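**Q** 3D model of this:
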Amino acid sequence: MADYDALLLLSFGGPEGPDDVMPFLENVVRGRGVPRERLLEVAEHYQGFGGVSPINQQNRELLEALRPVLDVPVYWGNRNWHPFGEDTVRRMKDDGVRKAAVLATSAFAGYSSCRQYYEDIKRISIEGGPELIKMRHFGDHPGFVAAMADHTRAALERLGRDDARLVFTAHSIPVSMAETAGPSGGLYEAQIRRSAELVNKALGRDEPWDLVWQSRSGPPQVPWLEPDVCDFLRGTDAPAVVLVPIGFVSDHMEVVYDLDTEARDVAAERGLPMERAATVGTHPSFVRMVRELMAEPEPVPCPLTCCPAPRRHR
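**A** Down below sits the predicted model:
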């Protein structure tokens, strides 16, 4: 068992008002050469929700759910918005924290979903500050699976259709990034498929299910994982669907816009009955999973050659 004296919840961050949106997006794409027109387009998604991403409030709720089950202090820092990780680590140093487990709000392998969090940890670490240990991928952990299964079961009950097809969704990434995820490549998609299989099994279902992708943001000439969720909904012959956002741990903007807005509009146009399962959020099984991960032996860091940064296309 690793000797942690704190937990750091390390997340993506999100704006909490209209004036935050563009500065936040500029932080997200810094150094990537993303056209301002694209930022303005994405900004409209946030402004449609009052300029507030749900992710920060959901992280606060997760912190409150974790505190009663952990016997160490719990901290929170973000990559792209307040509270920034570097500010949080300085506070941890002042509080005398020596060694902290780091829970990244992403369950799977890949550059954006894992390697970039290692880069964050290196960037925010300071001399005399706590040693920061990123916890392992957890998409196959029984606590994650049980939480997703419960939320999927609830969505099936809301839909009230025995013939509904489960359609698991995750963030699309460039094919080149998917091919280099993990020591031997392909681990991002393989882990997500494994999680979907486990959730389907936990529900006691024998019916086929699908894996689709969402939230593509790259230039059109670069291949990304397909099919897109909206394209799938336009072409499916399923009589009803439940979207299961297996690739996300909270109902943040890419869930509430891409699934609850765009995908729901496509389903409505087709007259296709659709429900969306909740993400793990603060489900008790997920909260207990964090405690169990902290009790495991300290994980071995991924090799530096694993999940390399993608080549930027301009």
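
**Q** use CA for all of it now, contacts and neighbours both
**A** OK.

**Q** gap between stretch 28-36 and the chain center?
**A** When C-alpha coordinates are averaged (C-alpha atoms, centre = their mean, to the nearest Å), stretch 28-36 and its chain have centres 21 Å apart.

**Q** Could you tell me the end-to-end distance of that stretch?
**A** Stretch 28-36 has its terminal residues 13 Å apart, counting by C-alpha to C-alpha, to the nearest Å.

**Q** Quick check: buried residues in that stretch?
**A** Within stretch 28-36, the residues that qualify as buried are 28, 34, counting by 16 or more other C-alpha atoms under 10 Å.

**Q** Same question for residue 205, what's its three-state structure.
**A** Following DSSP: H, G, I helix; E, B strand; the rest coil, we place residue 205 in the coil state.

**Q** residue ranges for the strands of the stretch 1-150 of the chain, please.
**A** In the stretch 1-150 of the chain, strands defined by DSSP state E, counting those that start in this stretch lie at 6-11, 74-78, 99-104, 131-134, listed in chain order.

**Q** quick one more, to check against the first:
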Amino acid sequence: MFDALLLLSFGGPEGPEQVMPFLENVTRGRGIPRERLASVAEHYLHFGGVSPINGINRDLITSIEAELARRGADIPVYFGNRNWHPFVEDTVAHMRDNGIRRAAVFSTSAWGGYSGCTQYQEDIARARAAAGPEAPELTKLRQYFDHPLLVEMFADAIRDAAATLPEELRADARLVFTAHSIPLRAANRCGPDLYERQVGYTSRLVAAAAGYADFDQVWQSRSGPPQVPWLEPDVGDHLDALAAAGTTAVIVCPVGFVADHIEVIWDLDSELAEQAEAAGIALTRATTPGSSPRFARLAVDLMDELVQQAPAARVDGSDPVPGFGCSVNGAVCTPNCSS
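**A** You can find the predicted model right below:
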């Protein structure tokens, strides 16, 4: 059914000279002031101007190739980005020149909504249009926010993180899930609170799998003018509230992210960690799937579901949330999601 797999991601700079051009690509047409871009650029420059995301994705491709080989699937894996090299347009043109006719597309976002799903569909359409009439057919694999392997990876990461806390603090440590905030005006774009509901649902599944009956759901990495409302509470504000309530230890799980990229290692490992230290809170962070063999298995499983026309693998929960679009027919989410 498929003669290639394309890993489609966001992209990130790999040198100081690339940081501002990358940020200009990300924010093009949004009217973000230059001084705001310069402020964000400092986050990247703190790490030498290199985002970890491309390196993580290359390692993930190596893991996917190993998983495909284990299953006897002899197909190549390609890598394309929305915002930086290798741009998806260039990758799809390369696939065309290599004679690829039909490829599955695995995106590094588990979610529905515009930025988590539909925008990747737009990336695919733009790349195919640029490649011309001989462009390969590209089918985006479904959302995987409730896939058993994703839930399992985050649950294991929470247990591993908890084990790093002083033993006397573990029992009372507060579990806090965080995901990227979005403007409230975008929250209903692809269905009523779709993204927020999916994140909350996954957090419940992961907490239960990790053995936690109670947890908090917060948001991070908001941007834009302060007068524009975004999903709240912010993780930093929530940490202040926990400190005021006497919390002594926090386990933060970045459930909204599949890799430890800048918005994880800066916002959580740097800014939030400093805030926790100043407040006297022991903070530990769960890792993300990254390039692990289980994440590679998840990607190949999604492709096999389509090839075999098999039922979607999902964790059973008491309050399931729809995973709109990106099904066998590659439909674009819900009506008006791309408008």
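
**Q** Could you export the strands of the stretch 1-150 of structure 1 to a markdown table, including columns for mean neighbour count and distance to residue 279 of structure 1?
**A** Formatted as a markdown table, the entries for these read as follows, by neighbours: other C-alpha atoms under 10 Å; distance: least, C-alpha to C-alpha, whole Å:
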| stretch | mean neighbour count | distance to residue 279 of structure 1 |
| --- | --- | --- |
| strand 6-11 | 24 | 15 |
| strand 74-78 | 21 | 19 |
| strand 99-104 | 24 | 15 |
| strand 131-134 | 21 | 22 |
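
**Q** Tell me which of those lies nearest to residue 265 of structure 1.
**A** Residue 265 of structure 1 lies closest to strand 6-11 among those, at 29.1 Å (C-alpha to C-alpha).

**Q** start and end residues in structure 2 for the closest one, please.
**A** With TM-score structural alignment applied, strand 6-11 of structure 1 matches the range 4-9 in structure 2.

**Q** Mean deviation, the matching stretch versus structure 1?
**A** Aligned to structure 1 and superposed, stretch 4-9 of structure 2 gives a mean residue distance of 0.6 Å (mean C-alpha distance after the TM-score superposition for structure 1).

**Q** tell me the contacts of residue 179 of structure 1?
**A** For residue 179 of structure 1, the residues meeting the contact criterion (C-alpha atoms under 8 Å, 6 or more residues apart in numbering) are 185-187.

**Q** ok, 10 Å please
**A** Contacts of residue 179 of structure 1 were listed using C-alpha atoms under 10 Å, 6 or more residues apart in numbering, and they are 110, 185-189, 307.

**Q** Check the gap between it and residue 306 of structure 1 for me.
**A** Relative to residue 306 of structure 1, residue 179 of structure 1 is positioned 11 Å away (C-alpha to C-alpha).

**Q** tell me, what's touching the two both at once?
**A** With the criterion set as C-alpha under 10 Å, 6+ apart, the overlap between the contacts of residue 179 of structure 1 and residue 306 is 110, 185.

**Q** show me what contacts the residue of structure 1 positioned farthest from its centre?
**A** Ranked by distance from the centre of structure 1 (C-alpha atoms, centre = their mean), the top residue is residue 128, with 30.5 Å. When the contact criterion is C-alpha under 10 Å, 6+ apart, the partners of residue 128 of structure 1 are 90, 93-94, 96-98.

**Q** can you check residue 177 of structure 2 too?
**A** For residue 177 of structure 2, the residues meeting the contact criterion (C-alpha under 10 Å, 6+ apart) are 199-200, 202-204, 206-207, 215-219, 235, 251-256, 286.

**Q** Repeat the analysis, applying 8 Å as the threshold.
**A** The contact partners of residue 177 of structure 2, by C-alpha under 8 Å, 6+ apart, come to 203, 215-218, 252-255.

**Q** closest to residue 48 of structure 2 among the residues you listed?
**A** In terms of C-alpha to C-alpha, no member of the contacts of residue 177 of structure 2 lies closer to residue 48 of structure 2 than residue 254, at 23.2 Å.

**Q** Could you list which residues are in contact with the residue lying closest to residue 299 of structure 2 once chain neighbours are set aside?
**A** Once flanking residues are discounted, residue 299 of structure 2 sits nearest to residue 106: 6.4 Å by C-alpha to C-alpha, 6 or more residues apart in numbering. Contact analysis of residue 106 of structure 2 by C-alpha under 8 Å, 6+ apart lists 5-8, 140-141, 299.

**Q** one more time with 10 Å
**A** Neighbours of residue 106 of structure 2 in contact, by C-alpha under 10 Å, 6+ apart: 5-9, 79, 120, 139-143, 298-300, 302-303.

**Q** ok, now residue 115 of structure 2?
**A** In this structure, residue 115 of structure 2 makes contact with 109, 121, 182, 186, 195, 337-338, judged by C-alpha under 10 Å, 6+ apart.

**Q** again with residue 12 of structure 2
**A** 18-19, 22-23, 26, 44, 49-55, 81-86, 261-262.

**Q** ok, of those, which come out buried?
**A** Counted by 16+ other C-alpha under 10 Å, those give 19, 22-23, 26, 44, 49-55, 81-86, 261-262 as buried.

**Q** sorry, back to before: list the ones among the contacts of residue 106 of structure 2 that structure 1 also has?
**A** Mapping the contacts of residue 106 of structure 2 onto structure 1 (both residues aligned by TM-score structural alignment, their matches' C-alpha atoms under 10 Å) leaves 5-9, 79, 120, 139-143, 299, 302-303 still in contact.

**Q** with those residues in mind, which one is nearest to residue 157 of structure 2?
**A** For residue 157 of structure 2, the nearest member of those is residue 299. The distance, counting by C-alpha to C-alpha, is 19.0 Å.
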